[in-house]
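[1] Dropping the sequence and predicted coords here.
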Amino acid sequence: MSDNTANADNYIERMKEAKDKAAVLKYRLVTTRGDLPDAVIFVFEGDDDKTVYFNWVSRICPELEYEPFTCRGKRKVLQLRDVVLRDKSDLADGIYFFVDRDFDDLQGHPEHENTFMTDRYSVENYLVDDVVLKEFLKNEFHCHGNPKVREPIIRAFGTLYERFLKVTEHINLRVFLARKLGINASALPDRINALVTLQLSSVTVVDTALPDIVRLDREPTEAEILALLEEFSSLAPSHRYRGKFSLKFFEKWLELLAADYGDDNTIFFGSIDRVAKVKRSEITLGSMASKSPHPHGLPDFLQGVEAPSKQSNAA
């Protein structure tokens, strides 16, 4: 590698790091506020959260207008919030922050009336739900008017999802330990086949060593594991295990279900007319959110949202 190439790569890395700094995020936020002085601003962890919350807010408070602002992760949202709350002007007026609970809640930051945290691990945990599947079956899978076709599919999904959560328990525990102990973890798996081997009616753990699935800067000690094991065991897996893992499972299973719909030897759809094709392009994050339950407490939080002009007048 030439010196020029190395310098260019280093410059790109520095630029990426700079974009993450709270001061830079504050500058972006101030610029947005300057362009939209009367707007409510919702700060999200990323684009997926922005999409999901758009659907939830539209259902709960269709009259509420806001401008989305995204950061690069939960830590940056909370750092930006701290900077905004320390600001001596009225910058915080009309700005609200949304974070996932994850395994580390608010990461030691205090609660605040302008901050909403999910009661489940993340927004994805609300999307992997029987209600969402039922609506997909009615519409995208053309099983409307056929509850006797839908019900076995929903039962089969529930059984397999429970199995998936069980076989990935050790992976979730490792992530949990890392978050609780402040151990840095490299990029977590973002493909379902890095976690499990999934078929329409079966799921098995991959033959990969756990330290290679979730890479940590150091291994937790036996004493650290024992101290945290009871807390981890108390978590409800479907609500409190890592949501991105569950969503990958759901997305892949829906792909397999769509393939079964088109198969001459279908397992689930033999009793219905399958002239129409599954609407795969309409099975998206947004469509899941439009059908899913929303976080507990979100309606009350949204009812308390006020534009900056109203807050200033109240002050």
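    On my side now, so go ahead. Just so it is clear, the structure is predicted and the values come from calculations on it, not from any experiment.
[2] can we go C-alpha only for contacts and neighbour counts from here?
    Will do.
[3] Name the SS class of residue 220, please.
    What DSSP: H, G, I helix; E, B strand; the rest coil gives for residue 220 is coil.
[4] Could you measure from it over to residue 208?
    Residue 220 sits 19 Å away from residue 208 when distances are taken as Cα to Cα, to the nearest Å.
[5] swap in residue 307?
    Distance of residue 307 to residue 208, computed by Cα to Cα: 51 Å.
[6] Take this one as well and set it beside the first:
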Amino acid sequence: MTNIVDKLRLAKHRPHVALHDYTVLRSKAPNCLVCVFEGHEDYPYYDTVFRKLIDEVDYRALVVNGKDQVLGLRELLFKRETPSDKKVAYFIDKDFDGFKQFQPSENTYCTTGYSIENNLCSNSILHPLLAQEYLCHKTGEESTIETVTEKFLARLYEFTDLMRDSNRAIFFARKQNIRLQGITNQITKYINIDINRITATGANHLTLIGWPDEIDASAIPESITEFEALSPLQDWRGKFVLGVYTELLHKLKDDRCSATPKHFNIKAGMKFNPKGEIIRTLALLSPIPQCLRTFALNLPMSNQNRSTPA
């Protein structure tokens, strides 16, 4: 039974499944640009970017469940070389393994950091979030913005210290083609998060990242030159980064709505939900990487009038 389940699971990740979904979509939109994304989180991010840059957006989105499926579909369509198949753009996360065994191409965008989640956690968006969503401007607490931001950034520093070994192990696994048995993305399994301090939960991080039992974890070097050169908040696993970011925002909301807030001067009710569907909200506030700006503005979206935001 286990083998059958594994085979069915693997079948869902084959590019021919993505090709079938593409063919169905293309039959309904024969002349439209198709944008192929790895996951459902990518769609609202890139759609927000498109709409920030382009006045009239006309395309169809196809989510195919993973980088291998995006690039595998691209290879299958390259072989067909039909006119409509050329109106396709592909979007992948760099992760720790880049294009893997595939080659870059002009119609494929790869994130500059680990994933789109890293783009959503820019320090520059903390000020507008606190001012607007946390109502600091409305309640005259502009000075609080700076003190809360300092605490927030201090917690992110603690996060990078506590999650270094986990990210290094994932990095090593990707470089050595070690198959991990499912990475737990829930950041609170790894660390306890509070506005005043972040601490380890005591859980085994190797177990949480799905390190295989048959491979001795002592093989992971204590220092890997290529890994140490990475920027943690930009180049480490994006779901971890976004996880700690949103958890801290949630803790701030709890405090802001408390009868006796510790990090704000007064209580204020707020509607913003850091644990809701916030990708579009963060994408609206986050700066667009220049390479993504250039890529998006050159997409063959019909009836487009390009805007020139700052």
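    On my side now, so go ahead. In this text the structure is predicted, and so the values were computed from the model without any measurement.
[7] rewinding a little: residue 307 and residue 208 of structure 1: who's more crowded?
    More neighbours surround residue 307 than the other of residue 307 of structure 1 and residue 208, with 17 against 11 (other Cα atoms under 10 Å).
[8] can I assume the more buried one is in contact with residue 38?
    Yes. Contact criterion Cα atoms under 8 Å: residue 307 of structure 1 and residue 38 qualify, at 6.4 Å.
[9] Look up the counterpart of stretch 251-268 of structure 1 in structure 2, residue range please.
    With TM-score structural alignment applied, stretch 251-268 of structure 1 matches the range 246-263 in structure 2.
[10] Identify the residue of structure 1 aligned to residue 50 of structure 2.
    If you follow residue 50 of structure 2 across to structure 1 using TM-score structural alignment, you land on residue 57.
[11] next SSE after whichever helix or strand its match is part of?
    In this assignment (DSSP states H and E), residue 57 of structure 1 forms part of helix 47-60. Reading on from helix 47-60 of structure 1 to the C-terminus, the next helix or strand found by DSSP H and E is strand 67-70.
[12] Show me what that next one packs onto, helices and strands only.
    strand 41-44, helix 47-60 (3 or more Cα pairs under 8 Å, 6 or more residues apart in numbering; DSSP states H and E).
[13] And what about the counterpart of residue 183 of structure 1 in structure 2, helix, strand or coil?
    Using TM-score structural alignment, the partner of residue 183 of structure 1 in structure 2 is residue 178. Following three-state DSSP, residue 178 of structure 2 is assigned to coil.
[14] what about residue 178 of structure 2, neighbour count?
    14.
[15] Where do the strands of the stretch 151-300 of structure 1 begin and end?
    Residue ranges of the strands in the stretch 151-300 of structure 1, as given by DSSP state E, counting those that start in this stretch, are 196-199, 202-205.
[16] Give me the contact list for the first one.
    Surrounding strand 196-199 of structure 1, the residues in contact under the criterion Cα atoms under 8 Å, 6 or more residues apart in numbering are 168, 192, 203-206, 252-253, 256.
[17] one more time with 7 Å, if that's ok
    Strand 196-199 of structure 1 has contacts (Cα atoms under 7 Å, 6 or more residues apart in numbering) with 203-206.
[18] same deal with the last one?
    Taking Cα under 7 Å, 6+ apart as the criterion, the residues outside strand 202-205 of structure 1 that touch it are 160, 164, 167, 195-198.
[19] So which bit of structure 2 is that strand matched to?
    The counterpart of strand 202-205 of structure 1 in structure 2, using TM-score structural alignment, spans residues 197-200.
[20] so which of the strands of the stretch 151-300 of structure 1 gets nearest residue 286 of structure 1?
    Residue 286 of structure 1 sits nearest to strand 196-199 of all those, at 24.0 Å, using Cα to Cα.
[21] What residues of the closest one count as buried?
    196, 198 (16 or more other Cα atoms under 10 Å).
[22] and it, how far from structure 2 on average?
    Following superposition, strand 196-199 of structure 1 is found to deviate from structure 2 by 0.9 Å on average (mean Cα distance after the TM-score superposition for structure 1).
[23] Skipping adjacent residues, who's closest to the residue nearest to the spatial centre of structure 2 in space?
    Relative to the mean C-alpha position of structure 2, the nearest C-alpha, by Cα atoms, centre = their mean, is the one of residue 117, at 2.3 Å. Excluding the flanking residues, the one nearest residue 117 of structure 2 by Cα to Cα, 6 or more residues apart in numbering is residue 238, at 4.9 Å.
[24] Tell me, how many residues neighbour that neighbour?
    Close neighbours of residue 238 of structure 2, defined as other Cα under 10 Å, add up to 23.
[25] likewise residue 17 of structure 1?
    Residues near residue 17 of structure 1, counting by other Cα under 10 Å, number 10.
[26] what's in contact with the helix ranked longest in structure 2?
    Scanning structure 2 for the helix with the most residues, using DSSP state H, yields helix 142-162. With contact meaning Cα under 7 Å, 6+ apart, helix 142-162 of structure 2 is reached by 126-127, 130, 136, 195, 197-198, 200, 232, 263-264.
[27] Give the aligned range of that helix in structure 1.
    Using TM-score structural alignment, helix 142-162 of structure 2 lines up with residues 147-167 of structure 1.
[28] That stretch: average distance to aligned residues in structure 2?
    Aligned to structure 2 and superposed, stretch 147-167 of structure 1 gives a mean residue distance of 1.1 Å (mean Cα distance after the TM-score superposition for structure 1).
[29] Could you pull out the buried residues of that stretch?
    For stretch 147-167 of structure 1, by 16+ other Cα under 10 Å, it's 149-150, 153-154, 157, 160-161, 164-165, 167.
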